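A.B. asks: Below is the structure, and that's it, no one-letter string:
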């Protein structure tokens, strides 16, 4: 029997591409759904001129979650890095598909790497994590807030008000804009947001049996990696606006997690690397958090209200 399946998504081209990827994946494992897509504006979309870091947690996800809970849609598709680490009551989250490139990238008008662009260059980013890490490495540049979808930010970066922008590689890759990139940052130079490059789907917890088959959309290594990263973030009590970076890689049953906490002004940075089991990734995340505390990162965690 064919069931109606309403999927909620933000309306940007990137969000719609990611949702289309999920739809194709669902159709590849089941012919039981007649799928429709509903575009929903997030708080971040409705307040395009405000600094994202000032809007609080769930700025790009809470309206979609609300639509699921109110039965206006059956599923919501998110960029995992935007999703708070504490599950919203009544919802269930599944990591869908294989993670895309997790790295951050630089686009600038000189087509030069970060270390070679001139002092005072105006680099756009609205991510406290990116800004903190960039200030730590290149304090002589000027970092400015920048809003808009990926295409808009790239256009702004090459215009009169900016000299460059730092973005996630995954979005550019999915939009077919990867050739715009000047530099791909190593995950140990500019450590990504927990879950960056991964896609999440949410549905009502009461529908768990109905959507059991969707667990087949998950990639085992991706799930282990992002679970470790988000476990660290959750242990710190943090959201996506906090300057924590984390990236985990899986090799067979082993998991290696690299993590950073950086002062907002870039003056201090703490870095740890832990190895654990891919079968219990949350332990690695918690271990990384406690190692950061042992190094003295607690002062930043407290001062940044992580």
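C.D. replies: That came in fine, so what should we check first? Values in this document were obtained by computation on a predicted structure and should not be read as measured data.

A.B. asks: Only C-alpha atoms from now on, for both contacts and neighbour counts.
C.D. replies: OK.

A.B. asks: which residues in this structure form helices?
C.D. replies: For the chain, the helices defined by DSSP state H occupy 13-29, 43-46, 62-69, 128-137, 150-157, 169-175, 220-236, 281-295, 298-303.

A.B. asks: Compile those helices into CSV and extend it with columns for mean neighbour count.
C.D. replies: What follows is the helices of the chain, written out as CSV (neighbours: other CA atoms under 10 Å):
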stretch, mean neighbour count
helix 13-29, 17
helix 43-46, 17
helix 62-69, 21
helix 128-137, 24
helix 150-157, 18
helix 169-175, 20
helix 220-236, 24
helix 281-295, 21
helix 298-303, 15
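
A.B. asks: Could I get those helices in a markdown table, plus columns for distance to residue 184?
C.D. replies: Listed next are these as a markdown table, based on distance: least, CA to CA, whole Å:
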| stretch | distance to residue 184 |
| --- | --- |
| helix 13-29 | 20 |
| helix 43-46 | 27 |
| helix 62-69 | 31 |
| helix 128-137 | 13 |
| helix 150-157 | 15 |
| helix 169-175 | 8 |
| helix 220-236 | 20 |
| helix 281-295 | 25 |
| helix 298-303 | 27 |
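
A.B. asks: wait, which of those is closest to residue 106?
C.D. replies: helix 169-175 (9.0 Å; CA to CA).

A.B. asks: Can you tell me what sits against the closest one?
C.D. replies: The contact list for helix 169-175, computed with CA atoms under 8 Å, 6 or more residues apart in numbering, reads 13-14, 17-18, 100-105, 150, 178, 184, 196-197.

A.B. asks: hmm, try it at 10 Å
C.D. replies: 13-15, 17-18, 21, 79, 99-106, 149-151, 154, 176-181, 184-185, 196-198 (CA atoms under 10 Å, 6 or more residues apart in numbering).

A.B. asks: circling back to that earlier point, so which of the helices of the chain comes closest to residue 92?
C.D. replies: helix 62-69 (10.3 Å).

A.B. asks: List the contacts of residue 270.
C.D. replies: 244, 259-263, 291-293, 295-298, 300.

A.B. asks: one more structure, for comparison:
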């Protein structure tokens, strides 16, 4: 293995925290001493378009690929060797020459309810103001509570938490995984039901992206968690079939128990007035073709939901 192994990362506190976790794990897998870590496996900070634009929904300026594009360009140009992404930010199709080489063990996939005043989602009063930039969370919240006033909330986790604390919103919705990783678990009022708030495909998981020629690097097997990768393959299959993007309200979550994988996926009308859902499973998660089976399951269930829901994209 040739050093340094450079990790491309966004500059947000959460991105640096997640990339630091992977930096230490990769260094350990490669036998790098702690004292040599920052030199042997350096973090290369890259500002993405998604980070620069904070006053509009991503769908208005190009979608969630804006969080990955500049880092992927650095990979292709050879300026970095690994990219660390939140899996839910990774578009369905990989750029030519790149691949997701490893998927580490997943954090909690649920959404978090955060409020300075109310303990749980069901405690919100009529007409409460709910902050989120996610069309999925907006639609799911409105499906349960059509009286809520949903307002856009962008910015890093610290900014969002501060706005909730300042009373700009009655409550906000965030990912449990990010709050856990940043040490903000105590700010979570309620971990929302996976049934009522089906997560975004890949939520809670990380994607370690490399050039295709580096996909068999020495650290890959040590960091990849086969069961997380399998669940994510199913969810991303559904996302592909549903054209999941920042213009649609799409959820997908796979759980593995007793050797079986069960996937649930859904699409919602953006105002929460309708939701279309399908579930299915594969029977042997240890089969040689389990990854293909999981993706095919996601594609099939996603296509069924899409057939029921039709075009639910927000019109620009």
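C.D. replies: The structure has been received and is ready for your questions. The shown structure was predicted, so the numbers you read here are calculated from the model rather than taken from an experiment.

A.B. asks: re earlier: biggest separation within the contacts of residue 270 of the first structure, which pair?
C.D. replies: Maximum distance among the contacts of residue 270 of the first structure (CA to CA): 16.8 Å, for 263 and 291.

A.B. asks: How about the residue opposite residue 132 of the first structure in the second structure once aligned: what's its closest non-neighbour residue?
C.D. replies: Aligned against the second structure by TM-score structural alignment, residue 132 of the first structure finds its counterpart in residue 139. With sequence-adjacent residues excluded and distances taken as CA to CA, 6 or more residues apart in numbering, residue 139 of the second structure is closest to residue 272, at 4.3 Å.

A.B. asks: Please report the distance of the counterpart of that neighbour in the first structure from residue 13 of the first structure.
C.D. replies: Applying TM-score structural alignment, one finds that residue 272 of the second structure aligns to residue 266 in the first structure. Distance, residue 266 of the first structure to residue 13 of the first structure, by CA to CA, to the nearest Å: 33 Å.

A.B. asks: what do you get for residue 46 of the first structure?
C.D. replies: Remark: distance between residue 46 of the first structure and residue 13 of the first structure (CA to CA) = 16 Å.

A.B. asks: swap in residue 262 of the first structure?
C.D. replies: Residue 262 of the first structure is 32 Å from residue 13 of the first structure, by CA to CA.

A.B. asks: go on, residue 161 of the first structure?
C.D. replies: Distance, residue 161 of the first structure to residue 13 of the first structure, using CA to CA: 24 Å.

A.B. asks: Kindly report the same for residue 164 of the first structure.
C.D. replies: 22 Å.

A.B. asks: Sort out which of the contacts of helix 169-175 of the first structure are in strands and list them.
C.D. replies: Per DSSP state E, strands hold the following members of those: 79, 104, 105, 106, 184.

A.B. asks: Looking at those, which is nearest residue 271 of the first structure?
C.D. replies: Of these, the one sitting nearest to residue 271 of the first structure (CA to CA) turns out to be residue 104, at 17.5 Å.

A.B. asks: Looking at the second structure, name the residue matched to the closest one.
C.D. replies: Using TM-score structural alignment, the partner of residue 104 of the first structure in the second structure is residue 111.

A.B. asks: Would you check that its match makes contact with residue 203?
C.D. replies: Yes - between residue 111 of the second structure and residue 203 there is a contact at 9.0 Å, judged by CA atoms under 10 Å.

A.B. asks: Now do the shared contacts for these two.
C.D. replies: What both residue 111 of the second structure and residue 203 touch, as defined by CA under 10 Å, 6+ apart, is the set 175, 176, 177, 178.

A.B. asks: Looking for the alignment partner of the first one in the first structure.
C.D. replies: In this case it means residue 175 of the second structure. So, by TM-score structural alignment, residue 175 of the second structure is matched to residue 168.

A.B. asks: can you pull the contacts of residue 88 of the second structure?
C.D. replies: Per CA under 10 Å, 6+ apart, neighbours of residue 88 of the second structure: 64, 199-207, 232, 235-236, 245.

A.B. asks: now for it: what does it line up with in the first structure?
C.D. replies: Aligned by TM-score structural alignment, residue 88 of the second structure pairs with residue 81 of the first structure.

A.B. asks: Quick check: the match of residue 272 of the second structure touching residue 137?
C.D. replies: Yes - under the criterion of CA under 10 Å, residue 266 of the first structure makes contact with residue 137 at 7.8 Å.

A.B. asks: Find residues that contact each of the two.
C.D. replies: Residues touching both residue 266 of the first structure and residue 137 by CA under 10 Å, 6+ apart: residue 131.

A.B. asks: contacting residues around residue 41 of the second structure?
C.D. replies: Taking CA under 10 Å, 6+ apart, one finds 3-7, 20, 22-24, 26-27, 30, 32, 81-82 in contact with residue 41 of the second structure.

A.B. asks: and residue 77 of the second structure, how many neighbours?
C.D. replies: Close neighbours of residue 77 of the second structure, defined as other CA atoms under 10 Å, add up to 10.

A.B. asks: Mind telling me what it corresponds to in the first structure?
C.D. replies: By TM-score structural alignment, residue 77 of the second structure lines up with residue 70 in the first structure.

A.B. asks: Look up how far residue 91 of the first structure lies from that match.
C.D. replies: For residue 70 of the first structure, the distance to residue 91 of the first structure - CA to CA - is 11 Å.

A.B. asks: Return every residue with contacts to both of the two.
C.D. replies: In contact with both residue 70 of the first structure and residue 91: residue 204, using CA under 10 Å, 6+ apart.

A.B. asks: how close does the corresponding residue of the second structure for residue 182 of the first structure get to residue 285 of the second structure?
C.D. replies: The alignment partner of residue 182 of the first structure in the second structure, by TM-score structural alignment, is residue 189. Per CA to CA, residue 189 of the second structure is found 34 Å from residue 285 of the second structure.

A.B. asks: Check residue 229 of the second structure too.
C.D. replies: 11 Å.

A.B. asks: That'll do, ta.
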